[in-house]
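>>> Sequence and predicted structure, then a few things I'm wondering about:
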Amino acid sequence: MFSATLGELAGVAGRRSVRGVLLPSLVFCCLALLVVATGRGSAHDALHAWRQGSWESKVLVVAGFVLALVCVSTALGSAQTALIRLAEGYWSPPVRRTIGRLGRSHHRRAVRRADDACAHDRYPPRTRPDDIMPTRLGNALKAAELYPRLRYGIDAALVWPRLHPLLPDTFLTVLGAARTGLTALLASAFLSVVLAVGGAGYLWAVRAPTPLFLLCLWGGGLAAWLCYRGALLRAVVYGQHLRVAFDLYRGHLLEAVGRPVGDGEDERVHWERLCLFWHRGILPHHVATPDRPPQPSPDPPPAHTPPGFSPSVSLLTAAAFTAAGLAGALTGTG
């Protein structure tokens, strides 16, 4: 039984690796090879050169392709968490102060205009404007991250690593599939951007035909946008699964650490004590119990939003791709 379970888990992990890492890397490497092959001539010329080449050269080309595929897959597999954080909007301070500020201003306006039903799964509450992220994907995941804190007083960053091992295998399978779908689409979007920028730069340098240059740049940008849109839907689904995990299985963690499972404010007090213990080492019995339930804090004043038009990050990216395509077509291609 144990060996069968291990084999089943290995099979699931293998399918996730193929779907989330290997397939996007394979498509990327094939398209990159096509761009390089057609950069100095037509696809017919590249195919003719392949047929006329010696078997030694063909072996070297195939070996190089396999090596590139392995390198891209390995790098992509180890960078999945970094890609998610990049898509969420956790950027370096200079980018956060410029592009990030524009993105947050855009989404604060969007939250004020949206109705509660539409904004519930996609944005943090209106009462927490400082938690607005500069990207739509970041806001969807931030809303899921804030859910356990607002409902139960649970700090998700502290509790999730301890709750995750206690989740049932069936739920872990569903949760893993949702995360794999999210990371696969984000990886595809990232590789599409790399191919669009790198391939267009190569075609511009070798003075390839203008239509080929624009097809590579704008086609790759369009593919990245479509993959990102798909990732947004996956992020909402993944966030729902995270909410369900805290709703249904948070009591398992209280039982595992030997704490009583309470209701309402009693449960909130237990979680606040545990989070203080895990975060700062304060023993639970040293935390004074409040004499009365804490009153909800008043709504904070709306965060300052610069007047005027605040474009989204997607719109800024589209404008950059459009400008780069026009500039490249006018200056460098044949």
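Nice, I can see it.
>>> For the rest of this, base every contact and every neighbour count on C-alpha atoms.
Noted.
>>> got the residue ranges for the helices in the stretch 1-150 of the chain?
Assigned by DSSP state H, counting those that start in this stretch, the stretch 1-150 of the chain shows helices spanning 2-17, 23-38, 43-52, 55-78, 80-88, 93-113, 116-119, 136-152.
>>> now do the stretch 201-334 of the chain
Using DSSP H, counting those that start in this stretch, helices in the stretch 201-334 of the chain cover 210-256, 265-280, 313-331.
>>> wait, which of these is closest to residue 131?
helix 210-256 (16.0 Å; Cα to Cα).
>>> list the helices and strands the closest one packs on?
In terms of contacts (3 or more Cα pairs under 8 Å, 6 or more residues apart in numbering; DSSP states H and E), helix 210-256 is packed against helix 136-152, helix 156-163, helix 169-205, helix 313-331.
>>> Now mean neighbour count and distance to residue 264 too, for those helices, in JSON lines please.
JSON lines is the format used below for the helices and strands packed on helix 210-256 (neighbours: other Cα atoms under 10 Å; distance: least, Cα to Cα, whole Å):
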{"stretch": "helix 136-152", "mean neighbour count": "22", "distance to residue 264": "8"}
{"stretch": "helix 156-163", "mean neighbour count": "15", "distance to residue 264": "18"}
{"stretch": "helix 169-205", "mean neighbour count": "21", "distance to residue 264": "25"}
{"stretch": "helix 313-331", "mean neighbour count": "15", "distance to residue 264": "40"}
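>>> what about versus this one:
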Amino acid sequence: MGSVLSEFAKRVAGRWFELLVVPGALYLVALAVAHTWGWSHPFGFDRLDGQLTAWSESRRLRSTGGLVILLAAATAAAAVIGMAVGAIAALVESFWFADGRRTRLGPLRRLVRGRVGHRRRTWEERRRDFQRAHDREVDAVRYGRPRDPDGLDAAHRKLLRVAPEHPATPTWIGDRVNAVAVRARREHGLDLDLAWPYLWVVLPETARTEIVSVRSELSGAARLAGWSVLYALAGILSWPAFLLAACLAAAARHRGRTTAATYARLLDATVRLHGTDLADSLGIPHHGTLDASTGYAVTSALTPSTPPAGS
């Protein structure tokens, strides 16, 4: 038992060091460089070299005790910075997946609802454009007119750039994942929010491992967005930090959207391939793949009963 706990402690410590201390230490270095350069001397490597020389000649850094104290303080500061980024990342994820109807983001509630409303109006406009392009293609086939499949594809891509289903969150990432639940309800009669904990129990270990891995990558994209916020704050000291913050924000957006698409496909595959496993576990008869009647039966079986009157 002691060896197991020791190995667990080593893994936790390694993970803590990797996620918090190392990126935090790099940020402290960036702050020091930004402070040395300032706004008036960006990329002032001569100033940086002079500052490093001054620090190396400091009596406090030459003593062992002073060096130990400095390293301990820097490690603690890096860890605190890493935890701050974790808090920002949690807020970013909450914003990505915020429900426009019942968000809990407090002061950001108006921003969320405004974004959702704007996205819905844009989506409806593009859906009408796509419907008109689709109708033109149908008429072209029916009456032997010249077809325009490229126009139909372009209208469809423009629609998908907003959301695959009617927008319910302020971001494409949230709507891409939410579309899985919408389609599970429409095509299979399954309330995925209700059924997911039970479906998770019957999944094979390989499927769960893959889902957890991709979901962790999505959280990593949110952490990258959190670091972009901190580096933007460092830009107050020296403007090149703004460039780095912009690069991190762009990388976070790309990584988040790519990973969200992969995560959504995994969730959809899980519903389609293992939905009947949940039905089997609940003793619900079915024929072949998960159809609407089986999905409705699963949802009904998992829906909590109404408390009796007077209870």
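Nice, thanks for sending it over. Here the structure is a predicted model, which is why all the values come from computation and not from measurement.
>>> that older thread, comparing the helices of the stretch 1-150 of structure 1, which comes out most buried?
Each of the helices of the stretch 1-150 of structure 1 was scored by mean neighbour count; the highest is helix 136-152, a mean of 22, by mean count of other Cα atoms under 10 Å.
>>> mind listing what the most centrally placed residue in structure 1 touches?
Taking Cα atoms, centre = their mean, the centroid of structure 1 lies closest to residue 84, which sits 2.9 Å from it. Contact analysis of residue 84 of structure 1 by Cα atoms under 8 Å, 6 or more residues apart in numbering lists 183, 186.
>>> How about the one 4 residues further on?
For residue 88 of structure 1, the contacting residues are 133, 134, 135, 136, 137, 138, 139, 141, by Cα under 8 Å, 6+ apart.
>>> quick one: which of those is nearest to residue 95 of structure 1?
Distances from residue 95 of structure 1 to the contacts of residue 88 of structure 1, taken by Cα to Cα, are shortest for residue 134, at 10.7 Å.
>>> Tell me which of the contacts of residue 88 of structure 1 you also see in structure 2.
Counting by both residues aligned by TM-score structural alignment, their matches' Cα atoms under 8 Å, the members of the contacts of residue 88 of structure 1 that carry over to structure 2 are 133, 134, 135, 137, 138, 139.
>>> In structure 2, what sits opposite the fourth one in the alignment?
Structural correspondence for residue 137 of structure 1 with respect to structure 2 (TM-score structural alignment): residue 173.
>>> re the thing from before, which one of the kept ones among the contacts of residue 88 of structure 1 is nearest to residue 247 of structure 1?
Once Cα to Cα is applied, the member of those that ends up nearest residue 247 of structure 1 is residue 139, at 20.5 Å.
>>> The closest one touches residue 125, doesn't it?
No: counting by Cα atoms under 8 Å, residue 139 of structure 1 does not reach residue 125; the two are 10.2 Å apart.
>>> Most widely separated two among the contacts of residue 88 of structure 1?
Spanning the widest gap among those are 134 and 141, at 12.0 Å by Cα to Cα.
>>> that older thread, now the helices and strands packed on helix 210-256 of structure 1 in JSON lines, with distance to residue 113 of structure 1?
Formatted as JSON lines, those follow (distance: least, Cα to Cα, whole Å):
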{"stretch": "helix 136-152", "distance to residue 113 of structure 1": "15"}
{"stretch": "helix 156-163", "distance to residue 113 of structure 1": "28"}
{"stretch": "helix 169-205", "distance to residue 113 of structure 1": "27"}
{"stretch": "helix 313-331", "distance to residue 113 of structure 1": "18"}
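>>> So which of those helices is nearest residue 37 of structure 1?
helix 169-205 (10.6 Å).
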